[in-house]
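Q: Following is a predicted model, sequence given first.
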Amino acid sequence: MSHTWTMATIPDQRGRVAVVTGANTGLGYETARALAERGATVVLAVRNVEKGEQAAARMTGDVTVQALDLTSLDSVRSAAAALRSRLDRLDLLINNAGVMYTPKQTTSDGFEMQFGTNHLGHFALTGLLLDLMLPVPGSRVVTVSSTGHRIRAAIHFDDLQWERSYSRVAAYGQAKLANLMFTYELQRRLAAHGTTVAVAAHPGISSTELARHAPALLRLPLTWLAPLVGQAPAMGALPTLRAATDPAALGGQYYGPGGRGEVKGHPRIVTSSPDSYEVAVQQRLWAVSEDLTGVTFRVVQPEPRTRSTASITPGGQYTVNP
């Protein structure tokens, strides 16, 4: 498989409709811009509409803005209703927005900020928009995770909201691990429908505003080292774009930079942590997420399993089997 997949490799996207969350800056902006330049109709789903309009003005193509605050389930429902009223189809839902290393705080619904924003907000949005995708052959849900899913990461079912104690790093790890588990379980549920697939991606180390909430001890190294050892947002967006547009991409795959340590480089299929493939945990997280958000997906639930259904081909491609 080629390791030189670039912006120029993106196929013609004319006729496709994409919603990109957090698209007014950083990776989301570069993702949306590239899709629009290749002909897609793109909706920037953003918390700050004014900044979204400014971002849209810098892009070429059919680009509009939709208000979306992932820290509020009311906002997620309102945004989904608005999108359903203005779109008759959805080819790409790119769950990109996120927060990192925030101080201890909660969303308007009482969820820990990182788990509530990065996972539960996108879980709810996907469930509320999925009806626009299921009739569309080749449609994809792409969720952006992070190498942080390997760092002090576990799903703490006994304290999901970190009410007893709080670690910024561990809470971020839980949220990013949840992004991957959501992708794998969603793909298993989508497999019976044969039209929509779920794919994940991560940007490696990229120079964005994501670390702005980190404490100074972490923020300074992240801010200064990222440009030196990492890559620009346009490169960091490539794994997401490949997951969204590569005709060869399969449901359940995970894309990241192809360089050493997956820090930077052209995108390729990568593997996630062993914990991320634990099917029983995926399914428990799914059930808890439905309960917390009140959003139920209209897709077939697979038979319960206790072991991973991830498989590897001779070429090193990981897929999730129904």
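A: On my side now, so go ahead.
Q: only C-alpha atoms for contact and neighbour calcs from this point on.
A: Will do.
Q: how about W286, what does it touch?
A: Residues near W286 by Cα atoms under 8 Å, 6 or more residues apart in numbering: F182, E185.
Q: Return the set of buried residues in the host helix or strand of it.
A: Remark: W286 resides in helix 279-293, with elements defined by DSSP states H and E. Within helix 279-293, the residues that qualify as buried are V279, V281, Q282, Q283, L285, W286, S289, E290, T293, counting by 16 or more other Cα atoms under 10 Å.
Q: any idea how far P135 is from V197?
A: From P135 across to V197, the span is 12 Å (Cα to Cα, to the nearest Å).
Q: Which of these two has more residues huddled nearby?
A: For P135 and V197, the more surrounded residue by other Cα atoms under 10 Å is V197, and the numbers stand at 29 against 16.
Q: from what I can see that one touches V136, true?
A: No - V197 lies out of contact with V136 (Cα atoms under 8 Å); the separation is 10.6 Å.
Q: Against that first model, consider the following:
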Amino acid sequence: MSGKWNEQHIPDQRGRVAVVTGANTGLGFETARMLAERGARVILAVRDVEKGKQAAARITGDVAVQALDLASLDSVRSAAADLRTAHPRIDLLINNAGVMYTPKQTTADGFELQFGTNHLGHFALTGLLLDRLLDVPGSRVVTVSSAGHRIRAAIHFDDLNWERSYSRMGAYGQAKLANLMFTYELQRRLAPHGTTVAVAAHPGVSNTELIRNSPAVLRAPVARLAPLLTQKAAMGALPTLRAATDPAVRGGQYYGPGGRLEVRGYPELVESSAASHDRDVQQRLWTVSEELTGVTFPVR
């Protein structure tokens, strides 16, 4: 095998159960595909069930589809109940789904769409499923962040829902920063239990559908430059897969492309921003997230 971590390095996943959010397209699809091809039972947790079924048909292996709309806490609770009934144990929860640079919108519960979907939806799902992972040796919660966590990024506790003014980029940065802070605080709470770990990853700049909500003036130039500036979704999924399966991974780590500026390349251990490591903000965000979602975790 090549010295650079790639698909061939994914260990045998037979006997393992993996839940992957947003798995009908892009990074999530490639993540699910590679896990299934290594023998895992993979659940595609998706908003559009029909598209999920179409994606499942393209994957070789043991694959199921679960309805999940992360922009609705009712849907998150319903999906978690279904998953808990179907799976007494879960080995991998991969919080992959996300929206990017959307026009100002709110979730079904009134949260700003990017923060509500990317962070609060996954926060709630993880809390509702975590006891299915806690006693499973080698289980992991992998949350996909972005290099965007560095761009105009802060947790705006005084206006989490961007009601006073709205910035697509700022809201995305807040959501992706929240993903990392959630991972680090979750790992701190998991550490005494010694089985499950929390890890983060980012895909670099990958050629997926996520950019579709970028301002219209940017979409055409981005489309023309995509082959030069981005990597294929299968490469972009490798940091997530390494975080999920590499035996050398430790809780609280962050994986991304190893190339220049972490834009492209094979997955390596990388470092997130100084802001993401602010423990006081992490803990405050955790408390606020519990209050907003009504979900508390079995680890304190």
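A: Right, received. Where do you want to start? Predicted, not measured: the structure shown is a model, and the values here were computed from it.
Q: Point out the other helices and strands that the helix or strand following the helix holding W286 of structure 1 packs with.
A: Next helix or strand after helix 279-293 of structure 1 toward the C-terminus (DSSP H and E): strand 310-312. With contacts defined as 3 or more Cα pairs under 8 Å, 6 or more residues apart in numbering; DSSP states H and E, the packing partners of strand 310-312 of structure 1 are strand 318-320.
Q: And for the strand it packs on, what's in contact with it?
A: With Cα under 8 Å, 6+ apart as the criterion, strand 318-320 of structure 1 contacts 184, 187-188, 250-254, 269-271, 309-312.
Q: just checking, what packs against the helix or strand hosting S75 of structure 2?
A: In this assignment (DSSP H and E), S75 of structure 2 forms part of helix 73-86. With contacts taken as 3+ Cα pairs under 8 Å, 6+ apart, helix 73-86 of structure 2 sits against strand 62-67, helix 122-129.
Q: average offset between the first one and structure 1?
A: Right, strand 62-67 of structure 2. Following the fit onto structure 1, the mean deviation recorded for strand 62-67 of structure 2 is 0.2 Å by mean Cα distance after the TM-score superposition for structure 1.
Q: what inclination does that strand have with respect to helix 73-86?
A: 150 degrees (axes from the mean of the first three to the mean of the last three Cα atoms, to 10 degrees).
Q: Determine the number of other residues adjacent to the residue nearest to R16 of structure 1 when sequence neighbours are not counted.
A: Spatially, and ignoring its direct neighbours in sequence, R16 of structure 1 is nearest to A40 (5.1 Å; Cα to Cα, 6 or more residues apart in numbering). Applying other Cα under 10 Å, we find 23 other residues in the vicinity of A40 of structure 1.
Q: same check, this time on A55 of structure 1
A: Counted by other Cα under 10 Å, the residues lying close to A55 of structure 1 total 20.
Q: Please name every helix or strand in contact with the longest helix seen in structure 2.
A: What stands out as the longest helix in structure 2, according to DSSP state H, is helix 168-190. Using 3+ Cα pairs under 8 Å, 6+ apart, the elements in contact with helix 168-190 of structure 2 are helix 113-114, strand 140-144, strand 197-201, helix 279-293.
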